[in-house]
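J.: with the sequence up front, the predicted model follows.
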Amino acid sequence: YGAIMNLQIEKSSFGDFWIEDDAIYLYTSEQMVDFIKDHLIRINQLTVSFEKIDEHPKQVFKTKEISLVVASERADALVAALTHSSRSDAKDLIRKGYVQVNHIELEEPDKICNNGSVISIRGTGRFTFLGFSRKTRTGRIVAEFLQNI
């Protein structure tokens, strides 16, 4: 992440990325492909090269299923539950650009997440929202997630 930011690229110009044994996958706009290929050539002491691929590679994760009680269906409520923090702290994470939904930075805390949405929270992890399973006696909602481990 630091090497990308060092190129002084706007955060909105690229999405999520992940690292595998011999590859780095980075979601970016069509306009940024050549710039990244030409300028992102070193990460720390390693020489790297990028190439454009047309297929979305399948990322395989080890996961565990978790259930959390949430106050509502809004993204800030889900983020608060996933980070074990207050809803106002979750809104701060969203405002700072630390939360992505489906590899795109979340800008509105009142967004409703769909089943299957991938929620990435910097410093916390990546989760797939499976949906709501039931309501508690007090009317709160139990949300089901797959957590990447």
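T.: In hand now; what should we look at? Residues are numbered from 1 along each chain as shown.
J.: contacts and neighbour counts: CA atoms only from here.
T.: Fine.
J.: counting by contacts, list what the strand ranked longest in the chain packs against.
T.: The longest strand of the chain (DSSP state E) is strand 125-135. Contact here means 3 or more C-alpha pairs under 8 Å, 6 or more residues apart in numbering; DSSP states H and E; on that basis strand 125-135 packs against strand 118-121, strand 141-148.
J.: what's the last one in contact with?
T.: Surrounding strand 141-148, the residues in contact under the criterion C-alpha atoms under 8 Å, 6 or more residues apart in numbering are 61-72, 125-136.
J.: putting a second one here so we can go through both:
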Amino acid sequence: MSSIYQHFRPEEKEFIDDVLESIRQVEEKYAPKLMDFLDPREQQILSSLLGKNTEVNVSFFGGTVQAERKRALLYPPYFSVQQEDFQVALFEILYPQKFVVLNHRDVLGSLMGLGLRREKFGDILAKEGRFQFLVAAEMADFVKLNFRQVGKASVQLEEKKLEEAIESEESWQPVQTTVSSLRLDVMISAYAKLSRQKVQTMIKSGLVKVNWKVVDNPAFLCEEGDVLSVRGKGRCKLLSIDDKTKKEKWRITLGLLK
């Protein structure tokens, strides 16, 4: 097995073990196995672990055609996959839009505040003030019962059919700032408004991803277009690296999800 792990990062070992165990179960029981929501990096790992395995197939579905986070269904060749096999529920957040402004991070924070693991819910969809999110169907009753507040706003949930999902406009609110370097710890510090020391600890603990892949090196250099995420803090995108100030600082534009 060590030959498998050497192709991946050490912190991905636990996920790899889960995938290998799921594949083994499908092979032994000759029955489908549904996994949680996976980010694009995890989907890539799962597909590469399956490789040319002819005994187990995989399909991904996150509730919408353009979904980023998707549940994985592992199944034997005889099995005919249906959309309902992925067990995805869709909720819309009802709130007084005239008086309250919500954003992607607010919704993410409230979902995490329920004690849900990130793997149990999928994309957060936003368009013109409307917010929806996708969740594992087995958690739907719990979410419906407990999701009552986003930020300081009281909200209600309305369950929708998947066909009623809005076409999310991934809108990045540009924020211009200056940073001393393009290092990952500097970027996360500027975005999350945390001290460099705290950010470095988070990075070394595997809590930070660049383009959906864990990066544990605080000195990692970021490039234009990189998507940076911090567990529990949402994500941002390095929209542009502009120029240098007279004090040799970089002017950059970060994108925050609205």
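T.: Sure, I can see it. In this text, all values refer to a predicted model and were calculated from it rather than measured experimentally.
J.: so can I have TSV of the helices and strands packed on strand 125-135 of structure 1 showing distance to residue 76 of structure 1 and mean neighbour count?
T.: Shown next, in TSV, are these (distance: least, C-alpha to C-alpha, whole Å; neighbours: other C-alpha atoms under 10 Å):
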stretch	distance to residue 76 of structure 1	mean neighbour count
strand 118-121	11	23
strand 141-148	13	19
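J.: can you list the ones you listed in JSON lines and add distance to residue 46 of structure 1?
T.: Formatted as JSON lines, these follow (distance: least, C-alpha to C-alpha, whole Å):
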{"stretch": "strand 118-121", "distance to residue 46 of structure 1": "26"}
{"stretch": "strand 141-148", "distance to residue 46 of structure 1": "27"}
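J.: for residue 86 of structure 1, which of the ones you listed is the nearest?
T.: strand 118-121 (14.7 Å; C-alpha to C-alpha).
J.: what span of structure 2 lines up against that closest one?
T.: With TM-score structural alignment applied, strand 118-121 of structure 1 matches the range 227-230 in structure 2.
J.: ok, then the element right after the lengthiest helix in structure 2?
T.: In structure 2, with assignment by DSSP state H, the single longest helix is helix 13-29. Reading on from helix 13-29 of structure 2 to the C-terminus, the next helix or strand found by DSSP states H and E is strand 33-38.
J.: for whichever helix or strand comes after that next one, buried residues please.
T.: On the C-terminal side of strand 33-38 of structure 2, the nearest following helix or strand under DSSP H and E is helix 40-50. If you call a residue buried by 16 or more other C-alpha atoms under 10 Å, then helix 40-50 of structure 2 has these buried ones: 40, 42-43, 45-47, 50.
J.: what's around the residue nearest to residue 41 of structure 2 when sequence neighbours are not counted, how many residues?
T.: In this structure, residue 41 of structure 2 finds its nearest non-sequential neighbour in residue 212, 5.4 Å apart by C-alpha to C-alpha, 6 or more residues apart in numbering. Using other C-alpha atoms under 10 Å, residue 212 of structure 2 is surrounded by 15 other residues.
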